[in-house]
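>>> Return atomic coordinates for the entry below.
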Amino acid sequence: MKKVVIALSVLALLTSCVSKKKYTALEAKNKETQDLLNTATVKLNACLEEKAGLSARVEGLKEHNQTLINTSKEMTILTTKGAENIEKALESIKEKDLKISRMQDALTKKDSVTLAVVTSLKSAVGLNDPDIEINVEKGVVFISIADKLLFKSGSYNVTDKAKAVLAKVAKVVNDKPDFECMVEGHTDNVPYIGNNILLDNWDLSVKRSTSIVRVLTNELGVKPEQLIAAGRSSYIPLVDNSSAENRARNRRTRIVVLPKIDQFYDMVEKEMKKQK
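The predicted model follows:
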C-alpha cells in the first residue's frame, strides 16, 4: 500500500510539472502574440493617421484645383474683356486720329482760303501805302488803316479819300459772302473832350467803327449781316503813347476778316463726309 501511495505521489508530481511548463510556454506565446498585436495596432493607427492626412491633402488639392479652375475661368473672362477693351480703345484712337486728320484737312483748306483773301486784299488795296497794313494773325486776316486816311482829328465822319480805300475792301468782302468783318476802332491815350454826343475815347472808337460800317453797307453794298462794329478805345496800342508819332500809329481802324463760325464747321463737316 505504501508503495502505491508513493507511486501515485510521483505521478501527480510529474503531471503537475508538465502543466506548468506548458503554461509557461503558452504564457510566453501569448505575450509574443500580444506584442505582435500591439505592434500591429500601432502600425494600424499610424496608417490610419497617414490615410487621414492624405485624405485631407487630397481634399485640399481638390479645393485648390477647383480654385485654379475658377481663377482660370475668371482670367479667361478678364482676358476676353481686356481684349475687348483694348480693341475698343484702339478703335477710339483710330476715330480720334481720323477726326484730327479731317480737322487738319479743314484747317488746311481754311488756311488756303485765308491766303486767297490776303492775296485779293493786297491786290485790290495795293502794297505801297504805309498807312495801310494787311497781315495774318493766328489764321485771321486783318487790315489796319491809319486814322489820317479815314477821319479828321477828333471826328468820326469818314473822309472821301477813305471811301476810295473802303471801296476796295468792300469788293473783296462782297466776293466772300461766307466771311464776316469786324470793324475795330482804336484811339490813342489822349483823353477825348466830350460833347453832347461823345463822352470819351470809348465813344469815339465805337462811333468811328459804326461810321465805317454805315459806309460799307449804305454806299458800298456790303451785307449788314457780315459786319460787326467794335470799339477798343486806347487799350490795345501798337506802341507806347510816348510821342506824337506813336500816338498817330495807335489811332487806327482795324478791319478783321474771318470766316463765319458756322461756315467753318460746315467746312469741317464736309471734309469729314468726304473721308467716309
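
>>> only C-alpha atoms for contact and neighbour calcs from this point on.
Noted.

>>> what about the helices in this structure?
Listed in chain order, the helices of the chain (DSSP state H) span residues 2-125, 147-150, 160-174, 201-214, 244-250, 261-275.

>>> Select, out of those helices, the one closest to residue 183.
Closest approach to residue 183 among the helices of the chain (Cα to Cα): helix 201-214, 5.7 Å.

>>> For burial, what's the neighbour tally of residue 165?
For residue 165, the neighbour count with other Cα atoms under 10 Å is 17.

>>> Is it in contact with residue 126, as I believe?
No. Look at residue 165 against residue 126 with Cα atoms under 8 Å: they stay out of range, at 9.7 Å.

>>> Show the contacting residues for residue 275.
Residue 275 sits next to residue 102 when contact means Cα atoms under 8 Å, 6 or more residues apart in numbering.

>>> I'd like the structure of this one too, to check against the first:
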Amino acid sequence: MIKKLLLLALTLTLSTSCVSKKIYTDLEDKYAELIKENRILNDDMQSLSKSNTKLSNDLDQLQSTYAKAIADRDKLQSDYNAAKSNLETLKASYKALEENSSASIAANSKKNRELLAQLEAKEQALATESERLNTLKKELESRSKRVAELENVIASKDAAMRQLKDAISKALTNFEGKGLTVEQRNGKVYISMENKLLFESGSWYVGAQGKQAVKQLGDVLAENPEISVLIEGHTDNVPYKGNEQLSGNWDLSAKRATAIVNILRENNAINPENLTAAGRGEFAPIASNATTEGKAKNRRIEVILTPKLDEISKLLNEI
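Here you go, the predicted structure:
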C-alpha cells in the first residue's frame, strides 16, 4: 500500500510539474526507509558471511575434538592391553609360586585382584570414551551435512548471479562503450549506466536509446522473479540550477531513479514488489569530481540486483 501511495504521489508530482513540501517530505521519508532497508540487506549479507565463517570454525574445532577423542581411545586401548599382559604374567607367576609359599600366593592374589579391578576400570573408561566418540562422530556428520548444504546454496546463488550477469551483458551488448558497465561483486550484480546514455543535462526524461537499454534489461529481469532490484540515481557535485520543479541534486537523482522504475514497470512480467527506487544525489561518487571525466562517471544510474536470502536464513536457523 505504501509503495502504491508513493507511486501515486510521484505521478501527481510529474503531472503537475510542481513538488509540494509534503510530497517532498514523504519522498525523503521513503528514501530514508529504502536506505535503511538496503543497509539491513547488506548487514544480513555480512551476518550470513560471518555465520558461515563461524560454522567453518566450529567444524574445525569439532574435527579437532574428534581426533583427540580417537587418540584418547587408542591410549586407553594400549593401557588395557598392557594391563591384560601384566595380568597374564601375574597368573603365570601365581601358578609358579603356588607350590612354594602360601604367603607369596596371598600377596600375588591381592595384586592380581587389584590388577583385575584396574582392568575393569579401564574397560569401563574405554566403553565410555567409545560412546562419547560415537556421539561426537554423529554430531560432526550432522554439522558437516548442514555446512555442505549451506555452501551448496551459497554456491548456487553465486552461480545464478553469474548467469544473470552474463545474460544482462549479452542483452546489452549493443550499448558497450556508451557508458554502460556490468559487474558482479559481493554476491550481487551491478549495472551502471552513465547519464549520457539515459538523460539530457538537468532532465529526468529518458531518451530513446536509454529507454531501449532499460527495456532490454527488463526482459532479462522478467525471467528472474527471485531477484530484488534497487535503482539508485547519482549526480556529480555541481549544484542543480534548473527550474523550480526540483529542489536540488538529490531530488533530481530520485526522479531519475523513479523514471527507470516506471520503464521497467511497463514489463508486466516484472513484479513491482521487487523494484525499489532511491536517489543518492552527489554523495556516493565513484570518481573524482575534480575532472570532467570523473563528473561524467558520477552522473549515473546504478541498478543493483540482489538474490533473495530466505533459503540461506532457513538453513542457518536449522544449524
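
>>> Mind putting the helices of structure 1 into JSON lines with distance to residue 182 of structure 1?
Shown next, in JSON lines, are the helices of structure 1 (distance: least, Cα to Cα, whole Å):
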{"stretch": "helix 2-125", "distance to residue 182 of structure 1": "15"}
{"stretch": "helix 147-150", "distance to residue 182 of structure 1": "16"}
{"stretch": "helix 160-174", "distance to residue 182 of structure 1": "11"}
{"stretch": "helix 201-214", "distance to residue 182 of structure 1": "9"}
{"stretch": "helix 244-250", "distance to residue 182 of structure 1": "18"}
{"stretch": "helix 261-275", "distance to residue 182 of structure 1": "13"}
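
>>> of all those helices, which lies closest to residue 232 of structure 1?
helix 201-214 (6.3 Å).

>>> so where is the closest one in structure 2?
Under TM-score structural alignment, helix 201-214 of structure 1 corresponds to residues 249-262 of structure 2.

>>> how far apart are the matching stretch and its match in structure 1?
Stretch 249-262 of structure 2, aligned to structure 1 and superposed, deviates on average by 1.5 Å (mean Cα distance after the TM-score superposition for structure 1).

>>> Give me the distance from that stretch to the chain's centre.
28 Å (Cα atoms, centre = their mean, to the nearest Å).

>>> again with stretch 92-101 of structure 1
On the basis of Cα atoms, centre = their mean, stretch 92-101 of structure 1 is displaced by 12 Å from the centre of the chain it belongs to.

>>> now swap in stretch 102-114 of structure 2 and tell me
From the chain centre to the centre of stretch 102-114 of structure 2 is a distance of 69 Å (Cα atoms, centre = their mean).

>>> repeat for stretch 122-138 of structure 1
Computed by Cα atoms, centre = their mean, the chain-centroid distance of stretch 122-138 of structure 1 equals 40 Å.

>>> next one: stretch 86-100 of structure 2
With Cα atoms, centre = their mean, you get 70 Å for stretch 86-100 of structure 2.

>>> In structure 1, which residues correspond to it?
Counting by TM-score structural alignment, stretch 86-100 of structure 2 has no counterpart in structure 1.

>>> Can you give me the buried ones in that stretch?
For stretch 86-100 of structure 2, the neighbour count (16 or more other Cα atoms under 10 Å) marks 87, 90, 94, 97-98 as buried.

>>> likewise stretch 242-255 of structure 1?
247-255.

>>> I'd like to know which of those is nearest to residue 118 of structure 1.
residue 255 (12.4 Å).

>>> Tell me the counterpart of that closest one in structure 2.
Taking TM-score structural alignment, residue 255 of structure 1 has residue 303 as its aligned residue in structure 2.

>>> Am I right that that match is in contact with residue 230?
Yes. Between residue 303 of structure 2 and residue 230 there is a contact under Cα under 8 Å: 5.7 Å.

>>> Helices of the stretch 1-150 of structure 2, residue ranges please.
Along the stretch 1-150 of structure 2, the segments classed as helices by DSSP state H, counting those that start in this stretch run 2-16, 21-97, 102-171.

>>> Now do the first one and helix 249-265, the angle between them.
Regarding helix 2-16 of structure 2 and helix 249-265, their directions subtend 110 degrees when assessed with axes from the mean of the first three to the mean of the last three Cα atoms, to 10 degrees.

>>> which residues make contact with helix 2-16 of structure 2 from outside it?
By Cα under 8 Å, 6+ apart, helix 2-16 of structure 2 touches 19, 23, 26-27, 30.

>>> Could you export these as JSON lines, including distance to residue 257 of structure 2 and neighbour count?
Listed next are these as JSON lines, based on distance: Cα to Cα, whole Å; neighbours: other Cα atoms under 10 Å:
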{"residue": "19", "distance to residue 257 of structure 2": "16", "neighbour count": "19"}
{"residue": "23", "distance to residue 257 of structure 2": "17", "neighbour count": "16"}
{"residue": "26", "distance to residue 257 of structure 2": "16", "neighbour count": "15"}
{"residue": "27", "distance to residue 257 of structure 2": "12", "neighbour count": "19"}
{"residue": "30", "distance to residue 257 of structure 2": "13", "neighbour count": "17"}
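
>>> quick revisit: can you tell me which of the buried residues of stretch 86-100 of structure 2 lies nearest to residue 146 of structure 2?
residue 87 (47.4 Å).

>>> ok now do the closest one, which residues does it touch?
For residue 87 of structure 2, the contacting residues are 112, 115-116, by Cα under 8 Å, 6+ apart.

>>> Please check those residues and keep the buried ones.
112, 115.

>>> ok, the contacts of residue 87 of structure 2 vs residue 104 of structure 2, which is closest?
Nearest to residue 104 of structure 2 among those: residue 112, at 11.8 Å, using Cα to Cα.
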